[in-house]
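Engineer: Quick one: sequence and predicted model below, then my questions.
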Amino acid sequence: MKKPISEIKNPLTETIVDLFQQHVDEIPNEIAVVFKDLKLTYNELNLLSNQLAHYLISEQDVIVGDLVGIMLGRSEMLIVCIMGILKAGAAYVPIDPEYPQQRISYIQDDCNCKFTFNQAALDNFLVSKAKYADNAPSTVSLNPNDLAYIIYTSGSTGNPKGVMIEHRNLLNYLLSVSHYIDTNSNNSGCFAHLSLSFDASITEIFLPLIFGKKLILSSGTGLEIFDDINLFNYAPFNFIKLTPSHISILISVINKEARPQLANKYIIGGEALFNYHINQFRSSSIDAIIVNEYGPTEATVGCIIYEFNTFEATPSSESIPIGKPISNTQIYILGENRQLLPANEVGEIFIGGNGVARGYFNREDLTSEKFVPNPFDTDTKMYRTGDLAKWLPDGNLLYFGRLDEQVKINGHRIELGEIEAALIAIPQIKLASVILSKLDTSEPRLVAYLQPKDSNEKHPNVREELSKIVPSFMIPNIFMWVNDFPLTTNGKIDKKNLPIPEYFRPDSAPVLRKPRIEIEEKIAKVWGEILQVSDIGIDDNFFEMGGTSIMAVKVVAEIEKNTGKRFPLSVLFEYSTVEKFARLLNEGSQIYSDCIVPLKSNGNKVPLFMVHGGGLDVLYFANLSKHFDEDQPFYGIQGIGSNGFDDWHESIEAMAAHYIQAIVKINPDGPYAVAGYCVGGIVAFEMTRQLQELGKEVSLTLLVDSYADSSYYYKTHKQKKLIRYYHRTRRRLTFLKEMLTSWDGFKKRFNAKKEYLLKRQFDENNTMSELDALALERFVEATSMMHGILDKYHLKPQSLKVDLFRSKDHMDHQLAPTHLGWKKAASMGVTLHNIPADNFDMRIAPHDKILARMLQDILDKRHANI
């Protein structure tokens, strides 16, 4: 395991400008910056930034210590501006042009920038730049204690706060992580794609330039940040910096271009890093160094790092350690009384050393609160992070989350108080409270609770009003109006007892038409109870009103109980409004449908047929269908016999044969793209075998989180039973070993898993309602039917190739971690694709889109010539 650099003597008498100038003198004609087709050499960057410095000094009266704003998009001139501002002796203040005007105005007013480079100001300079000298300003003498930049981060008082970073802070960080750059290689420095307002961009921008490397700037934005030909034209890179959320986006681009060795190092920060993130690199055969970098803006980008190779064993299936402090940095884990804590005790992280910022701009009160005297190093300050961690026995740190209400979403650090203050600024809102909730998904969501000033006044469009004040990443997902707030004994809002987030009728919903007949009233009542929506109209779509596949199971179970009729979940997809569903029930006909469910029947591409999982239904494929190309047909295959539920299949072979008859009617000539979810992967594999025996062409066999148990490869019941006993014993021994070596760790993991499963399936009290019991009974019955025939199945190796999509649940599978048992079955190979979600979450936002796009890419590549 590679360790971070230990204490080194950084030449902190120099500045960024000094180190950059060394490479201007040594390699003036080497490329420094690339943006699209534009290139700047080190000499050109130097001359342009000198001219810009003279412009600031002579035209804008900028002197040492002044602040200059930068409100520009990514381009080669962005780097010229940064270097020119520093050469003028000023500090730069990045302001994202995508921020709402109110936030931009606040930052500009708060820091009182002497001048701000927006696009118009930059154009004015470029028109007149010829009249400014291109030598370094002789009147400027930089000191390591001078400010280099101020970055504004989310503030708990309602406004962002500016963190002041000096040249010495910046240089200490950059030289401490100098090993990110391989000075002996010809590789490019890095591919920079992060916002200048995000301090992680510091590494991208400065590290290549102070070591004479190429800085490649991304021309993409949003989800297209890696859709830039220069990402491959200038590869390999010394490093690429990412948040965990970026990993799946980058990996999909790498796989698409078949360029696994894009960078030597991947620096990952902004959010907690887990093994399942790293497994995405491994499954794509990316051999690289991963650096888990931790650090608040107040400690200059990163102050703790943990390095390992993608193919080295990582400590556990939990969070990866954040590592050890960088050079000239002291980390203290302190208790409630600010006493040092021993290893394995969780406490708050305090940071000391050369990376600690000067403080907050114009906020002496907050500076004295967060930057406190260091009792362990006289006459120095330490920064109180509000983060929790503990020392591991090997000297590394393990992160445990936030102490206060500051949260991170997609790499952005957010203080809930700032959102609350922005909400209260809306005239119609009296009081607001914001929480982070996970609801029915593992993805965190912001929920805002709002108390109106006048209960009789029409509620404003809060989302629209808030977007004028805060960035998009700070806008809550759900807004709930309340009459009053629960309070604690000391009069504060009791956030633990706020009502459970619920769905509110959107403006886009149909005009409410209330139920007219008894059957419509009964259906609306069932839907309303399960959706937790008070008013359900007969035109409201179950799924558009927030319905999920789990809710659909409950709806079907309740209606089956009341009517005595049995029908598949797919009818809820086909008859998705109260009016349509009532008409179906009123007709009194036999309620079952064919095994084929046309989730998306339009399009002229080769259709994709996906077999159900253990629950036999395909309703949870509905969200997936929305993210395929417009002309991509997508059919679900639900678990129904040839005569509905009364005629169950005798074997997997019979089930596959029945499904083949159905898909051949839709696509008589082929080729066939067959997929299977979970246990449906076994059926899809058998369908492929039978189709090939029939002389049909199978272009793709896609297995989505499907596991081929080793017992399937044995023919007799006795053999199957013996091998299952062997694996069951092996698992129990593993659990026993874990219990004996670390009982506390085992108990914590076991209880956490139990709580997760209960909350996933039932309510916050971990109790089962009558509907839950009915739904569970239906699911157990379905899985029992499925496994009854699955246990008899003999899986025979075939001469074919499969694509396997693994969830993070299966990436650490004890018995078959790599190919989930399929390598023996598919003799022509198994292509792995990792999905950064568990088995449940891969079917819901945002992971459903990722899965759908991965499937679409494979379909398009395989059928390119059809």
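Structural biologist: Received the coordinates, thanks.
Engineer: contacts, neighbours, all on C-alpha from now
Structural biologist: Will do.
Engineer: Tell me the buried residues in the host helix or strand of Lys580?
Structural biologist: Element membership for Lys580, per DSSP states H and E: helix 578-587. For helix 578-587, a neighbour-count test (16 or more other CA atoms under 10 Å) marks 578-582, 585 as buried.
Engineer: ok now it, how far from the chain's centre?
Structural biologist: On the basis of CA atoms, centre = their mean, to the nearest Å, helix 578-587 sits 40 Å off its chain's mean C-alpha point.
Engineer: elements contacting that helix?
Structural biologist: helix 518-531 (3 or more CA pairs under 8 Å, 6 or more residues apart in numbering; DSSP states H and E).
Engineer: Next, the angle helix 578-587 makes with the helix it packs on.
Structural biologist: 130 degrees (axes from the mean of the first three to the mean of the last three CA atoms, to 10 degrees).
Engineer: Specify the angle between whichever helix or strand comes after helix 518-531 and helix 518-531 in degrees.
Structural biologist: Sequence-wise, the next helix or strand downstream of helix 518-531 (DSSP H and E) is helix 549-563. Helix 549-563 and helix 518-531 meet at an angle of 140 degrees, taking the same axes, to 10 degrees as the criterion.
Engineer: ok, back up a step: which helices and strands sit right next to the next helix or strand after the helix holding Lys580?
Structural biologist: Proceeding N to C from helix 578-587, the next assigned helix or strand is strand 596-600, under DSSP H and E. The contact analysis (3+ CA pairs under 8 Å, 6+ apart) places strand 596-600 against helix 622-625, strand 634-637.
Engineer: how about these in a markdown table, adding distance to Ser75 and mean neighbour count?
Structural biologist: Output for the helices and strands packed on strand 596-600, formatted as a markdown table (distance: least, CA to CA, whole Å; neighbours: other CA atoms under 10 Å):
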| stretch | distance to Ser75 | mean neighbour count |
| --- | --- | --- |
| helix 622-625 | 36 | 22 |
| strand 634-637 | 41 | 26 |
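Engineer: Reformat these as TSV; add distance to Asn124.
Structural biologist: Shown next, in TSV, are the helices and strands packed on strand 596-600 (distance: least, CA to CA, whole Å):
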stretch	distance to Asn124
helix 622-625	49
strand 634-637	54
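Engineer: how about the chain, which residue sits the furthest from its center?
Structural biologist: The C-alpha centroid of the chain is most remote from Lys131, which lies 48.3 Å away (CA atoms, centre = their mean).
Engineer: Give me the distance between that one and Ile305.
Structural biologist: Here the criterion is CA to CA, to the nearest Å. By it, Lys131 lies 46 Å from Ile305.
Engineer: adding another structure so you can compare the two:
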Amino acid sequence: MILQGKRVALPSAPVVHKQFEAHAAATPDAVAVFCAGQQVTYAELDARANRFAHFLATCGHGRGAKVGVCLDYSIDMLVAVLGTLKAGAAYVPFDPAYPSARLQLLLGQVPDLALIVASPATAGLVESAAVEVIDLGQLSDYLAGLPATAPAVSVTGDDVCYAVFTSGSTGTPKLTAVRHEGWFNLMNWLKLEYGLHQGSNNLVVSAFGFDLSQRALMTPLFCGATQYLMASRNFDAMLAYRMLTEHEVRVIHCASSTLYLLVDWETARGGDALTRLDYMLFGGEPLKFERIADWARREGNTCTLLHQYGVAECTDVATSYDLAGHRPGGQQVAPVGRPAHNTDIHLLDAQLRGVAPGEQGEICIAGASVGAGYLNTGPENQKFTTIEVDGEPRRVYRTGDRGYVTEAGELVVLGRIDAQVKVRGMRIDPTDIERALARLSGVREAAVVVTYTGAGEAELTAFIVPEGEDLAENDVRTALLETLPRNMVPAAFITVPRLPLSPHGKVDRAALVDAYMNQPAGSATAA
């Protein structure tokens, strides 16, 4: 079974920052970025990025280099990102909201990292890395003396533009690389398919290290619009909604859980900032349409909801579905729609053969969006494989997701084939958390599963077999926060005498949930 996206011709050198440069030349005085009361025009941002690109070139960090960026959302962040791209290098986002120990782990997974761009507020998080850390503020005088024009660097569509971390099946984070062609194709599709333009101003509401954030950051600059950034290291619903009411924001890219929070905020206060948006593009986890149904049907709501699907390994978005056509009563799971331009969806069986229409299969992605592979792990690159289509070889990425195609030709995602899970839009391997728990004093073994609240929200629950006395939840949580990002710390901790095993000798997570999740609140927990 194959779903084919529309074929659209791309430039000979499909490079995202060239689109930004074209807008800087055509509308130099238009506002490119607004953050914390400060703003910068397209011409000013272009000049600052060019100077940073020349700086990288003088350091020998040009085409093919990898530059780490560990900055809070700011104008400097965009200077670093655009300057890195202009130099022909690829940027690697390091989220400053992560604990230092986690950042150190991630830094160790980047082969041949050239340098790290940080600030006084973030440098301490990465200062022990065996790589140079620079501060754009401290370099301002030197940068001012460098050319404000773009460096003469040849960048192709096959070059890597950025690399982001995803969870690995071995418990080690994977660094997946995205190509310029795939990134350009994604933004060009969004622009053409949904009519994004110079007025399609965007507000970023997701963390910098998230794959979704990379297209959220760059799409408005690709279209000549204004990018609004929140001066907050973690998501702040109150700040986000205030910015929506105070500025002419038209577009938001977010995870489904963030959409629920924003809708709840607006519903509780009787506002209309969300309903006045042009688009909310969201996905990353199963949609609970009932959470937003009443809001979506509000009189005067002109916001188009685009339910999207994709993976970091294939430039984040592969399909999209307009929820205006969704009828929950006739279908339990909302579709994620049809492929983006120059993108195909193959549904394959375990032998990589196409399944029949209507049958379930593994979702495999082919086309322009397929990335360059993992930079820090060889075996995992087997997920990038080749199949034969009409007698011709075709490179695909095996997502590990299971799905089928409706009679209307819409893709439906049913869940994961492997152990990875999605919580609040982030793909997480529970073994990452289990390993961190096992390293804690007083923990003999642990299992982490996804459970659901009364409202149907996914959350992580840790079942812990202690060494001796029960553990205090606060102690466990505090210890985990020293090594794991907040979104990977379980919401609940339950102490158990042992971990039950299945007939195959593996931990029976379903038995844990059945045995302990129906207990009264507070009983048998590590709190």
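Structural biologist: Structure's in. What do you need? Worth saying up front: this structure is predicted, and the values here are computed from it rather than measured.
Engineer: What range does the helix holding Lys580 of the first structure cover in the second structure?
Structural biologist: Matched against the second structure by TM-score structural alignment, helix 578-587 of the first structure finds no partner residues.
Engineer: residues in contact with whichever residue in the second structure pairs up with Glu271 of the first structure?
Structural biologist: Aligned against the second structure by TM-score structural alignment, Glu271 of the first structure finds its counterpart in Glu285. Glu285 of the second structure makes contacts with 255-256, 422-426, as judged by CA atoms under 8 Å, 6 or more residues apart in numbering.
Engineer: how about the equivalent of Phe210 of the second structure over in the first structure, what does it touch?
Structural biologist: Counting by TM-score structural alignment, Phe210 of the second structure lines up with Phe198 in the first structure. Taking CA under 8 Å, 6+ apart, we find Phe198 of the first structure in contact with Ile151.
Engineer: Check the gap between Phe198 of the first structure and Pro94 of the first structure for me.
Structural biologist: Phe198 of the first structure is 9 Å from Pro94 of the first structure, by CA to CA.
Engineer: what do these two both touch?
Structural biologist: Common neighbours of Phe198 of the first structure and Pro94 (CA under 8 Å, 6+ apart) are Ile151.
Engineer: Ala622 of the first structure contacts Leu599, correct?
Structural biologist: Yes - using CA atoms under 8 Å, Ala622 of the first structure is in contact with Leu599, at 6.3 Å.
Engineer: Can you find the partner of the residue farthest from the centre of the first structure in the second structure?
Structural biologist: Taking TM-score structural alignment, Lys131 of the first structure has Gly145 as its aligned residue in the second structure.
Engineer: To which secondary structure element type does Asp123 of the first structure belong?
Structural biologist: helix (DSSP: H, G, I helix; E, B strand; the rest coil).
Engineer: I'd say Asn50 of the first structure and Lys87 touch.
Structural biologist: Yes - judged on CA under 8 Å, Asn50 of the first structure makes contact with Lys87 at a distance of 7.0 Å.
Engineer: so Ala231 of the second structure sits right up against Ile75, yeah?
Structural biologist: No - between Ala231 of the second structure and Ile75 there is no contact under CA under 8 Å: 10.5 Å.
Engineer: between these two, what contacts are shared?
Structural biologist: With CA under 8 Å, 6+ apart as the test, Ala231 of the second structure and Ile75 both reach Cys35.
Engineer: Settle it for me: which of these two has more neighbours?
Structural biologist: Neighbour count, other CA atoms under 10 Å: between Ala231 of the second structure and Ile75, Ile75 has more, with 21 against 16.
Engineer: before we move on, the earlier item: for the contacts of Glu285 of the second structure, pick the one with the most neighbours.
Structural biologist: Within the contacts of Glu285 of the second structure, neighbour counts (other CA under 10 Å) peak at Ala255, which reaches 26 neighbours.
Engineer: Quick one: map that one onto the first structure.
Structural biologist: In the first structure, Ala255 of the second structure lands on Thr243 (TM-score structural alignment).
Engineer: how about stretch 180-199 of the first structure: buried residues?
Structural biologist: Using 16+ other CA under 10 Å as the test for burial, stretch 180-199 of the first structure gives 180-182, 187-199.
Engineer: So which of these is the closest to Phe125 of the first structure?
Structural biologist: When those are ranked by distance to Phe125 of the first structure (CA to CA), Leu196 comes first, at 20.9 Å.
Engineer: which parts of stretch 235-251 of the second structure are buried?
Structural biologist: 236-237, 240-241, 243-244, 248-251.
Engineer: Switch these over to CSV; also include distance to Arg509 of the second structure and secondary structure.
Structural biologist: Putting those into CSV (distance: CA to CA, whole Å; DSSP: H, G, I helix; E, B strand; the rest coil) gives the following:
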residue, distance to Arg509 of the second structure, secondary structure
Asp236, 33, coil
Ala237, 33, helix
Ala240, 37, helix
Tyr241, 39, helix
Met243, 42, helix
Leu244, 42, helix
Glu248, 47, coil
Val249, 44, coil
Arg250, 43, coil
Val251, 40, strand
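Engineer: All the strands of the stretch 751-866 of the first structure, in order from the start?
Structural biologist: Ranges of strands within the stretch 751-866 of the first structure are 802-806, 830-834, based on DSSP state E, counting those that start in this stretch.
Engineer: looking at this, Lys721 of the first structure is in a helix?
Structural biologist: Yes - assessed by three-state DSSP, Lys721 of the first structure belongs to a helix.
Engineer: For Ile289 of the first structure, see how far away it is.
Structural biologist: Using CA to CA, Lys721 of the first structure is found at 43 Å from Ile289 of the first structure.
Engineer: what about those two, which has more around it?
Structural biologist: Using other CA under 10 Å, the more surrounded residue of Lys721 of the first structure and Ile289 is Ile289, with 20 against 13.
Engineer: Counterpart of the more buried one over in the second structure?
Structural biologist: Under the alignment (TM-score structural alignment), Ile289 of the first structure maps onto Thr304 of the second structure.
Engineer: What residues does that match make contact with?
Structural biologist: Taking CA under 8 Å, 6+ apart as the criterion, Thr304 of the second structure is in contact with 277-280, 322-324.
Engineer: cutoff 6 Å now
Structural biologist: Each residue near Thr304 of the second structure by CA atoms under 6 Å, 6 or more residues apart in numbering is listed here: Tyr279.
Engineer: hang on, the earlier thing: which of the strands of the stretch 751-866 of the first structure sits closest to Leu700 of the first structure?
Structural biologist: That would be strand 802-806 among the strands of the stretch 751-866 of the first structure, by CA to CA, at 7.0 Å.
Engineer: Pull up the aligned stretch in the second structure for the closest one.
Structural biologist: Using TM-score structural alignment, strand 802-806 of the first structure pairs with nothing in the second structure.
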